[in-house]
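Novice: Here's my sequence, what's the structure:
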Amino acid sequence: MAYVTTPTVHAGQVGEAPELGRTGAFRIGTAVAHYTMPGRSRITSWGAVTGNLQVADRTLPVRIWYPADAATGGAPVHYDHVMKFPGKPPLSLVSQGIAIAGAAPLKGKKFPLVIMSHGYGGWSTQFSNLAEHIASHGYVVASIDHEDMPVEGVSSFLLSFGNVLVDRTLDQRQILAQMLANARDRKSPWLDLVDPQNIGLIGYSMGGYGALATAGASYSFDGDPMAKIPGAAKSQLREATSQPAPIKALVTVSPWGGQPDSRAWNADGLSKIKMPVLMLVGNQDDVVNFKDGVSWLFRNLTGTERHMLVYREARHNIIGNEFRLNPDTQWNAYEFLTEPVWRSERLNAINQHFVTAFLDLTLKGDASKRAYLDVPTVDANAGEWPLSFAEQLNGTMAGAEQPKYWRGFQRRWAAGLEMHRAVAGRPGN
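Specialist: Purely as a prediction, here's the structure:
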């Protein structure tokens, strides 16, 4: 059975989205590219025992979105995916997009490049809503399909997850390097749009784990789970993460790897990240441990300025397309795709708002977007926006005339959120 999702906001539909959560001015196209990474290691059952890794080329698809020629015609694309859970029938998912497949890229302009990396068991178009939104605001977006090893039981899970620990940052780094090399060689029209000096990276869950390493956080192999990685794979990771990738902005959503029982870094390793960081997380996230995991990461990213947007009462699934599941859909899908407290369309709109502000500030140098991030109150509920008697706002969004309210939100609609900020050299609050 197919379950359909619809993008949160389209041009002309005002809705409840905050200001920067609205679709941008650029028409967008989409394409799929494949990248082959030679000599990549693979942990097998035998290799896990002996430490000898299987070496083979690794080829992955990457979904691309880019600003397109406004005159391009064609029907909007939809994105198909089949989820498979052990012992359950396959579940078909269809996400309706707004991009045009194969649309002619806009000519004569350069745009920042944003790499996206999904979580464990995810796929490249799981966040097509966010990717299309960013592209519509003038970015080239490349979402990696990591093709994690399928899981059928405990033993296959251990192998699959072990490979993810090794693969995430290597995939991100090597695909980015190939994209930049191909852009220099002008190997495809949409690559001509890429500004190689302004690159961002967005990672969710295990994608966030990989993204922190890609940004320069060197792994600590002293404790679990990193200590259990075969020696050859450790050597690969040490070499790969000795220097940060050429990115200028990092977004991590519910990042894995900070929780005390599975801590991938120490404070010194995290302090090596120097580019600005935006973190998004639910304060009830029991997958990555908000209190002792993600908050610990935030406090120890002392080498840079960072912001942490917190969704109160939310758990792990605070990002991703809205899938309209039938009441009798298998529970595995509900747990993987939905959030128990927040509405998906609301999460998407707020994520789009803050990610756009952050990328515009850090990759486009738009200083006006700082006001959207440096909010006047940590607790959104504490924002002040006085009204005169019988005054009607009709959806007006906070601007410079409402300095005590979260910028870009409608009055009463900045609720249930917190924004924490810390500067380089100091631990976060």
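Novice: C-alpha only now, for contacts and for neighbours.
Specialist: Will do.
Novice: Mind checking what helix or strand follows the helix or strand where residue 269 lies in sequence?
Specialist: Assigned by DSSP states H and E, residue 269 belongs to helix 267-270. The helix or strand immediately downstream of helix 267-270 is strand 277-282, counting by DSSP H and E.
Novice: now for that next one, which elements pack on it?
Specialist: In terms of contacts (3 or more Cα pairs under 8 Å, 6 or more residues apart in numbering; DSSP states H and E), strand 277-282 is packed against strand 249-253, strand 306-311.
Novice: here's the other one to compare against:
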Amino acid sequence: MGGLALRRTIRAFAVALCCLGSFALGSFAKASGIQLLDADPALSGAIWYPCAAEPTHVALGNLAVGADFDLKGVKDCPVTGARLPLVIFSHGRGGWFGANHDTEEALADAGFIVAAINHPGDTTNDSSRRDTLSVWASRPADIVRLLDFMLKDWKDRAVIDPAKVGFFGFSLGGATGFVLMGTRPDFARVAGLCKETTGSCAELHSGATPPEPIQDARIRAAVIVDPAPGTLTRENLALVKVPFQFWRSQFGGPGVGDGSGTARVADGLPGKPDIHVVAAGHFAFLAPCSAELAAAVPRICTDTPAGFDRAGFHREFNAAVVKYFGEQLAGGGP
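Specialist: Next up, the predicted model:
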């Protein structure tokens, strides 16, 4: 995105704030309230929401990546607002619930409830399902479980408007979102391309039956970010009727190849989705890294090309995501 795009995005963000006023209180919250989910291994994550207190930091400790981590916000602050839209996040392969924490915070500051969990078996600390076919059933099921919890069991569920549910997915989380919105993953295509003798490739070549897709009609709009492209085709994407914004990296990275796969997916998207191409690598969509995290995990904190301004890009990115969800969910969905 160039300077013109940035100026347009900033103007659009201002418009989005006006739109968001229809479902937030008269003034915007000062900070993201944060409630941590840690009582159930199947629902380990966090909920962000509008809060009227001054922002501080919520310490999470060491996340098994060699660095301590904290989130910006106010722990257990009372929720501000009513009839608020909800956005559910799905992280990438081997990720965690806060991988896109700055985007989660931006949405909460703008009047959304945001919920994200670790996908059991496919997180930073747990790889037990990571390279198996079962992850194609477990990941969508995780999101359905999280939505059920937020709408039926969360102690502050009364503030959510159940007709205003959005989804944000990065990398394998993006492919998860497409499954939830109607695609039937093309495992025959994957089997024809993959050469590995372990994991899901081995399962497919041995004749294992792929899981049936799990869908959720409660999702009214989505932001799909650099999705894992292997199972996606023009034919199965045509089944998606939910509006979505699509982001892809020009240079790609682990899980998405050199960028040509997501370019192929973008060319096959149905209708006229809002498509953005970013001149960077796959990990540029992750939250900007602290110096400590960059030293501990340079692989996810080093951008392509060298000198790419991840923090500056995320100001544009977060504004565009807030604007899109504001437009799509302000009226209760499509």
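Novice: Superposed, how do the two chains score by TM?
Specialist: Put the two chains on top of each other and the TM-score (TM-score structural alignment, normalised by the length of the second structure) is 0.78; 301 aligned residues with a Cα RMSD of 3.4 Å.
Novice: For residue 201 of the first structure, find the nearest of the helices and strands packed on strand 277-282 of the first structure.
Specialist: Evaluated over those, closeness to residue 201 of the first structure peaks at strand 249-253, with 5.1 Å, by Cα to Cα.
Novice: in the second structure, what residues pair with that closest one?
Specialist: Alignment of strand 249-253 of the first structure against the second structure: residues 221-225, by TM-score structural alignment.
Novice: what residue of the second structure matches up with residue 161 of the first structure?
Specialist: Using TM-score structural alignment, the partner of residue 161 of the first structure in the second structure is residue 131.
Novice: who are the neighbours in contact with that match?
Specialist: Residues near residue 131 of the second structure by Cα atoms under 8 Å, 6 or more residues apart in numbering: 199-200.
Novice: Check which helices and strands the top strand by length along the second structure is in contact with.
Specialist: Counting residues, the longest strand found in the second structure (DSSP state E) is strand 160-170. Packing contacts for strand 160-170 of the second structure, counted by 3+ Cα pairs under 8 Å, 6+ apart, involve strand 84-90, helix 172-180, strand 221-225, helix 310-329.
Novice: Now mean neighbour count too, for those, in a markdown table please.
Specialist: A markdown table is the format used below for these (neighbours: other Cα atoms under 10 Å):
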| stretch | mean neighbour count |
| --- | --- |
| strand 84-90 | 28 |
| helix 172-180 | 27 |
| strand 221-225 | 25 |
| helix 310-329 | 20 |
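Novice: need the strands for the stretch 51-200 of the second structure, in chain order.
Specialist: Secondary structure of the stretch 51-200 of the second structure (DSSP state E, counting those that start in this stretch): strands located at 56-62, 68-75, 84-90, 113-117, 160-170.
Novice: Switch the ones you listed over to JSON lines; also include distance to residue 199 of the second structure.
Specialist: Output for the strands of the stretch 51-200 of the second structure, formatted as JSON lines (distance: least, Cα to Cα, whole Å):
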{"stretch": "strand 56-62", "distance to residue 199 of the second structure": "29"}
{"stretch": "strand 68-75", "distance to residue 199 of the second structure": "31"}
{"stretch": "strand 84-90", "distance to residue 199 of the second structure": "22"}
{"stretch": "strand 113-117", "distance to residue 199 of the second structure": "24"}
{"stretch": "strand 160-170", "distance to residue 199 of the second structure": "22"}
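Novice: Mind checking the ones you listed for the one nearest to residue 298 of the second structure?
Specialist: Nearest to residue 298 of the second structure, of all these, is strand 68-75, at 14.9 Å by Cα to Cα.
Novice: Please identify the buried residues of that closest one?
Specialist: 69, 71-75 (16 or more other Cα atoms under 10 Å).
Novice: Could you do stretch 234-242 of the second structure as well?
Specialist: Result for stretch 234-242 of the second structure [16+ other Cα under 10 Å]: buried residues 236-237, 240.
Novice: host element of residue 35 of the second structure?
Specialist: strand 31-37.
Novice: residues in contact with that strand?
Specialist: Residues outside strand 31-37 of the second structure that contact it (Cα under 8 Å, 6+ apart) are 43-55, 58, 72-79, 105, 108-109.
Novice: Buried subset of these, written for ChimeraX?
Specialist: Filtering the contacts of strand 31-37 of the second structure down to the buried ones (16+ other Cα under 10 Å) takes a single ChimeraX command:
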select :43,44,45,46,47,48,49,50,51,52,53,55,58,72,73,74,75,76,77,78,79,105,108,109
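Novice: still on that earlier bit, once aligned to the first structure, how far is the match of strand 249-253 of the first structure on average?
Specialist: Aligned to the first structure and superposed, stretch 221-225 of the second structure gives a mean residue distance of 1.0 Å (mean Cα distance after the TM-score superposition for the first structure).
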